[in-house]
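Novice: Please work out how this folds:
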Amino acid sequence: MESQVTNFPVSAPLGLWGMGLAFFQWMALVSLEGISTDRIFIGIKLMKKYLLVFFIILLSGCADPLPEDRLDYVGEWRSNEMGLLILADGSVSYKRLKGGATTSLSGPLKRFEGDDFVVGVLFMTTTFDVTEPPHEIGGAWKMTVDGVRLTRVSE
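Specialist: Purely as a prediction, here's the structure:
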């Protein structure tokens, strides 16, 4: 009699509970007698995907709040080609249209290097080149990031 093993549910909840559930499902898959090596390989591949997603979600929540002297960076910044959202909790969301292609990024703000800031997780980081830090001109806040002049949207 051949055992029937179902794949992991795609909609399994993420987080520790979901990862634990996926791990026990994988262990059940491996412990079945007469299981083919193809099925074990599929289980291992799925487990790797779950672990990768889990660690990205876990690490993306590792943003530190912005220091008091950098709170001028907080806000929604826009131009015709770029949007940048920096929250006081250290979360950053970025979207840019350049040459017909869209680039977007969301992640924790890791650190400041002078006026520049670094966003990302582990070794996957991006440095935003700030040539003009946030400053007020005639009641409007301006900042130049990666060569693009941005204006902070009123709250």
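Novice: make it CA atoms for all contacts and neighbour counts henceforth
Specialist: Noted.
Novice: where do the strands sit along the protein?
Specialist: 75-78, 82-86, 91-98, 101-113, 116-121, 124-128, 130-137, 140-145, 148-152 (DSSP state E).
Novice: can you list the residues that contact the fifth one?
Specialist: Contact partners of strand 116-121, identified using CA atoms under 8 Å, 6 or more residues apart in numbering, comprise 56, 59-60, 92, 106-112, 125-131.
Novice: Now restrict those residues to buried residues only.
Specialist: 60, 92, 106, 107, 108, 109, 110, 111, 127, 128, 129, 130 (16 or more other CA atoms under 10 Å).
Novice: which among these gets closest to residue 40?
Specialist: Distance to residue 40, by CA to CA, is smallest for residue 60 among the buried ones among the contacts of strand 116-121, at 30.1 Å.
Novice: this one next, for a side-by-side:
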Amino acid sequence: MTPLFLRRAGAAILGLEVAYLLLMQLSMAVFMVDTSEIDHTESAGSGALLFLGAEAAAVLVLLWAAALLALPSFADKGPTWARVAGLGLATAVQVLGAWSATANALAQDAGPDVVINGVMVLFAVIASAACLLGLRGEFRRTELTATA
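Specialist: Presented below is the predicted three-dimensional model:
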């Protein structure tokens, strides 16, 4: 697998993950009914806001990393520390996603959920490898500019 193909595939997977997150939020907002008044409980309040904030931060990190991987013109913009932080955080998100999907697959009986979790692990491994490849390029670029 060539590095350019891996970077583009990783960027595409990161874009698909962002689309999935946004589609899930949209479907939950449209189709879920708030039953807090019927159940005599308080609405979610600050917990829901914290979750939405964390999800928005994850979307921004994934989009940033996808742009760094896919667009050579974008890869030179911004400070090096921001590019390294974005790719590092995206790698961490992918590793945690692969770990979670693996744990979920091992906890279930054989069936379609195991296959879906297997595909999720495969995509997360490809995306994390692409992010690591991007990090390697950032560190090499830093070494070249430091020695020049």
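Novice: Can you calculate the TM-score here?
Specialist: The TM-score (TM-score structural alignment, normalised by the length of the second structure) is 0.33; 70 aligned residues with a CA RMSD of 3.8 Å.
Novice: if we can go back for a sec, for residue 27 of the first structure, find the nearest of the strands of the first structure.
Specialist: Of the strands of the first structure, nearest to residue 27 of the first structure by CA to CA is strand 116-121, at 29.4 Å.
Novice: so that closest one versus strand 91-98, what angle?
Specialist: 100 degrees (axes from the mean of the first three to the mean of the last three CA atoms, to 10 degrees).
Novice: Show me what the lengthiest helix in the first structure is packed up against.
Specialist: When the first structure is parsed with DSSP state H, its longest helix is helix 37-60. Applying 3 or more CA pairs under 8 Å, 6 or more residues apart in numbering; DSSP states H and E, one finds that helix 37-60 of the first structure contacts helix 16-31, strand 116-121.
Novice: change it to 10 Å
Specialist: Judged by 3 or more CA pairs under 10 Å, 6 or more residues apart in numbering; DSSP states H and E, helix 37-60 of the first structure is in contact with helix 16-31, strand 101-113, strand 116-121.
Novice: Mind giving me the packing neighbours of the second one?
Specialist: The criterion is 3+ CA pairs under 10 Å, 6+ apart, and the helices and strands that strand 101-113 of the first structure contacts are helix 37-60, strand 82-86, strand 91-98, strand 116-121, strand 124-128.
Novice: To residue 21 of the first structure, which of the ones you listed lies closest?
Specialist: The closest of these to residue 21 of the first structure is helix 37-60. By CA to CA, the value is 10.6 Å.
Novice: burial count for residue 40 of the first structure?
Specialist: Using other CA atoms under 10 Å, the number of residues around residue 40 of the first structure comes to 16.
Novice: Would you format the helices and strands packed on helix 37-60 of the first structure as TSV with distance to residue 140 of the first structure included?
Specialist: Output for these, formatted as TSV (distance: least, CA to CA, whole Å):
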stretch	distance to residue 140 of the first structure
helix 16-31	45
strand 101-113	23
strand 116-121	21
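Novice: where along the second structure do the helices fall?
Specialist: According to DSSP H, the helices that the second structure contains are 3-31, 46-70, 72-75, 80-106, 112-147.
Novice: In JSON lines: these, plus mean neighbour count.
Specialist: Listed next are these as JSON lines, based on neighbours: other CA atoms under 10 Å:
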{"stretch": "helix 3-31", "mean neighbour count": "16"}
{"stretch": "helix 46-70", "mean neighbour count": "17"}
{"stretch": "helix 72-75", "mean neighbour count": "12"}
{"stretch": "helix 80-106", "mean neighbour count": "18"}
{"stretch": "helix 112-147", "mean neighbour count": "17"}
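Novice: rewinding a little: turn the helices and strands packed on strand 101-113 of the first structure into JSON lines, columns for distance to residue 141 of the first structure.
Specialist: Listed next are those as JSON lines, based on distance: least, CA to CA, whole Å:
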{"stretch": "helix 37-60", "distance to residue 141 of the first structure": "28"}
{"stretch": "strand 82-86", "distance to residue 141 of the first structure": "13"}
{"stretch": "strand 91-98", "distance to residue 141 of the first structure": "18"}
{"stretch": "strand 116-121", "distance to residue 141 of the first structure": "17"}
{"stretch": "strand 124-128", "distance to residue 141 of the first structure": "18"}
